[in-house]
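Colleague: Using only what follows, build the 3D model:
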Amino acid sequence: MPAAIRTAHLRKVFWGRPAVEDVSLEVEQGEVFGFLGPNGAGKTTTVKMLLGLTHPTAGKLEVLGRSPQDKEARRFIGFLPEMFRFHDWLSGEEFLRFHGELYGMEAGELRRRIPEVLEQVGLLGRERERIRGYSKGMQQRIGLAQAILHRPRLVFLDEPTSALDPLGRREVREIIGRLKAQGTTVFLNSHLLSEVEQTCDRIAVVHRGRVVRSGRMGELLAERLEVELRVDALSPALLERLKGLGSVRSAGGQGAVLEVDSEAKLPRLAEAVLHSGAQLYALTPRRLSLEELFVSLVSEKTGRRGA
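Modeller: Got it, this is the predicted structure:
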């Protein structure tokens, strides 16, 4: 079975300036894949290449085992853009019927399918209202409905929860879970990293047009630990020892907070405290959240710490 998405050294240059430098990805069929990066990192350009909306300057890419320009591949792809502009003079039902016809769906199938997706996105009963009267959140829901209307094998969701309240975000997570259970691949781009952390199987972090880290969510979050140390006195000598074992994020008085790359460092931290002659009051490890990992990765590449 071919990968849902496969790219190798993808590059895109606009007017002599690279928007994407080197993006290599492999997304398996049936997984939820998070594509993360700061503004200007090359995410949108990469998605446009995967959708066949723009051609790469260099590199290779396949979507569902075919070129994204292949009409057969595009029949099985759904897309919810971040900056959507829908036909707001249509009702929700008319909008979905129009897109269903573009997908090549038959009238009988559309009569059955439209109420299903309206119920999934929480708009059943509002389908006869014109889209121009929908709130931003409702417009996002109808956009999600059109993206999944034709039961695609691969769905690109660009900021699908940005206009939704917490309940709406949970409903979108549930929809993504159902898509995964049906074997649909979901390629998710979101700035709401807590949503990505709860939803995705694997992620890739892109920065300045390059993938800086990718892998399974659990494995990436297990790579680094934040450790809070409390001692009776933090001497300069002890602080130097700690710097040799991890990245000191804050220090002073009777404590320090460090970032270390594995649990194997924990006994060595305790030994460093004891060998310095200090008394160890507490050593508290904590896994980094996805947001903290993301900030750490991007900061390493920019030479900054923090946001």
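Colleague: make it CA atoms for all contacts and neighbour counts henceforth
Modeller: Will do.
Colleague: where do the helices sit along the stretch 151-300 of the chain?
Modeller: Along the stretch 151-300 of the chain, the segments classed as helices by DSSP state H, counting those that start in this stretch run 166-181, 193-199, 217-221, 236-243, 265-275, 290-302.
Colleague: Which elements pack onto the shortest one?
Modeller: Think helix 217-221. For helix 217-221, there is no helix or strand it packs on, judged by 3 or more CA pairs under 8 Å, 6 or more residues apart in numbering; DSSP states H and E.
Colleague: In JSON lines, list the helices of the stretch 151-300 of the chain along with mean neighbour count and distance to residue 136.
Modeller: JSON lines is the format used below for these (neighbours: other CA atoms under 10 Å; distance: least, CA to CA, whole Å):
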{"stretch": "helix 166-181", "mean neighbour count": "16", "distance to residue 136": "12"}
{"stretch": "helix 193-199", "mean neighbour count": "17", "distance to residue 136": "19"}
{"stretch": "helix 217-221", "mean neighbour count": "16", "distance to residue 136": "31"}
{"stretch": "helix 236-243", "mean neighbour count": "15", "distance to residue 136": "48"}
{"stretch": "helix 265-275", "mean neighbour count": "16", "distance to residue 136": "48"}
{"stretch": "helix 290-302", "mean neighbour count": "16", "distance to residue 136": "26"}
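Colleague: here's the other one to compare against:
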Amino acid sequence: MTDLAIDTTGLAKTYRGRPPVEALKPLDLQIAAGETFGLLGPNGAGKTTLVKLLLGLVRPTAGRATMFGRDIGTPEARRPVGYLPEGHRFPLFLTARQTLDVFGQMAGVEAADRPARADELLGLVHLDGAADRAVGTFSKGMLQRLGIAQALMNRPRLVFLDEPTDGVDPVGRREIRTLIERLRDDGVTVFLNSHLLSEVERVCTRVAILKGGVPIRMGTVDDLTRQGRAWRLVTSPLPPDTLDALGPALDASAVDHPDGLVRSLLTLPDRTALNHALDRLRADGVEVEALEPARQSLEDLFVEVVQDETLGPLPPR
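Modeller: Below you'll find the predicted structure:
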């Protein structure tokens, strides 16, 4: 049994036309079993094409890919997979329980097992109180949670969630985030495609950013959001002489803390500047309250790299 949930080598898709459209350029990607992976990119970046390729909904122009060691496009590869598509639709006249029964049947779940599995999942997504209500009466958040439940009917080892929090209010987003964390804790591999970067940053262990059909950034959230070798210091308020002595390379700002006192937040570009600042702070009797690597939000990183026209694709593995 392979330790890789997804493994692609040179996977590519070009749609015929005049001119042809390279929706996904040759992609090498490995996603470990049990990983929560986030796929990011602007519209037209190739995200949907990649998901459709992996699910066997479209055929690749070049390259190959496997899911748990099985070639994509085969029943064996699809069997352990669940899928929540963006903008999914359910028959509005069916109840939530009936909906899960129908989708469980299509996913190959035995008839004798479907009722108990449906009840289990309705409880998991907090819809047990609405199990016998018509889906047409559901809110957007309820529909999204029901969509996740249908993607789990066949007890998948890998689940694709395409915009699972789309149109959901903050409370609903938190519930879905908790559910994704539960799946991760249960060892399910989650492939998350979302425009809500703050949600991706919270739940994903690793992300890739696609642009123009190629990956331009890939790595753990921690590695990608770390700002090079910069450091951040939180100190007690700085005397004017100390602030002047630290020099123009230092970015300093005053921030309010919950205790009601003003602190100084310093961003230093490298370890040399850090050591210089620490020496000066100690000499001037300034208290250092926190020291950590400087980070930017995943959203800031995304905007930066997507707008940077000089960035090329990552080198093949």
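Colleague: What's the TM-score once they're superposed?
Modeller: Scored against TM-score structural alignment, normalised by the length of structure 1, the superposed chains reach a TM-score of 0.80; 275 aligned residues with a CA RMSD of 3.1 Å.
Colleague: Tell me which of the helices of the stretch 151-300 of structure 1 sits nearest to residue 151 of structure 1.
Modeller: Closest to residue 151 of structure 1 of the helices of the stretch 151-300 of structure 1, according to CA to CA: helix 166-181, at 8.8 Å.
Colleague: Just give me the mean distance for the helix or strand encompassing residue 46 of structure 1 relative to structure 2.
Modeller: If you go by DSSP states H and E, residue 46 of structure 1 is part of helix 43-50. Taken over the aligned residues, the distance from helix 43-50 of structure 1 to structure 2 averages 0.5 Å (mean CA distance after the TM-score superposition for structure 1).
Colleague: in structure 2, what residues pair with the helix or strand just after that helix?
Modeller: Note on helix 43-50 of structure 1: by DSSP H and E, the next helix or strand toward the C-terminus is strand 58-63. Under TM-score structural alignment, the alignment places strand 58-63 of structure 1 onto residues 62-67 of structure 2.
Colleague: buried ones in the matching stretch?
Modeller: Buried residues in stretch 62-67 of structure 2, counted by 16 or more other CA atoms under 10 Å: 64, 65, 66, 67.
Colleague: can I get those residues in a markdown table with distance to residue 215 of structure 2?
Modeller: As requested, these are arranged in a markdown table below (distance: CA to CA, whole Å):
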| residue | distance to residue 215 of structure 2 |
| --- | --- |
| 64 | 17 |
| 65 | 16 |
| 66 | 19 |
| 67 | 20 |
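Colleague: And residue 200 of structure 1? What does it align with in structure 2?
Modeller: Per TM-score structural alignment, residue 200 of structure 1 is aligned with residue 204.
Colleague: residues contacting the nearest residue to its match once chain neighbours are set aside?
Modeller: Take residue 204 of structure 2 and drop its neighbours on the chain: the residue closest to it by CA to CA, 6 or more residues apart in numbering is residue 36, 4.9 Å away. Listed by CA atoms under 8 Å, 6 or more residues apart in numbering, the contact set of residue 36 of structure 2 reads 184, 189, 190, 191, 192, 203, 204, 205, 206.
Colleague: how about the strands in the stretch 201-317 of structure 2?
Modeller: Ranges of strands within the stretch 201-317 of structure 2 are 206-211, 214-220, 226-235, 251-256, 262-268, 288-295, based on DSSP state E, counting those that start in this stretch.
Colleague: Quick check: which of those has the most neighbours on average?
Modeller: strand 206-211 (a mean of 22; mean count of other CA atoms under 10 Å).
Colleague: Superpose on structure 1 and give me the mean offset of that strand.
Modeller: So strand 206-211 of structure 2 averages 0.8 Å relative to structure 1 (mean CA distance after the TM-score superposition for structure 1).
Colleague: quick one: whatever residue of structure 1 lines up with residue 166 of structure 2 and residue 32 of structure 1, what's the gap?
Modeller: Mapped onto structure 1 by TM-score structural alignment, residue 166 of structure 2 lines up with residue 162. From residue 162 of structure 1 over to residue 32 of structure 1 the distance is 18 Å, taken as CA to CA, to the nearest Å.
Colleague: go on, residue 118 of structure 1?
Modeller: 22 Å.
Colleague: Same check on residue 40 of structure 1?
Modeller: In terms of CA to CA, residue 40 of structure 1 sits 23 Å off from residue 32 of structure 1.
Colleague: try residue 281 of structure 1
Modeller: Distance, residue 281 of structure 1 to residue 32 of structure 1, by CA to CA: 42 Å.
Colleague: does the corresponding residue of structure 2 for residue 142 of structure 1 sit in a helix, a strand or a coil?
Modeller: Counting by TM-score structural alignment, residue 142 of structure 1 corresponds to residue 146 in structure 2. Here residue 146 of structure 2 is recorded as helix under DSSP: H, G, I helix; E, B strand; the rest coil.
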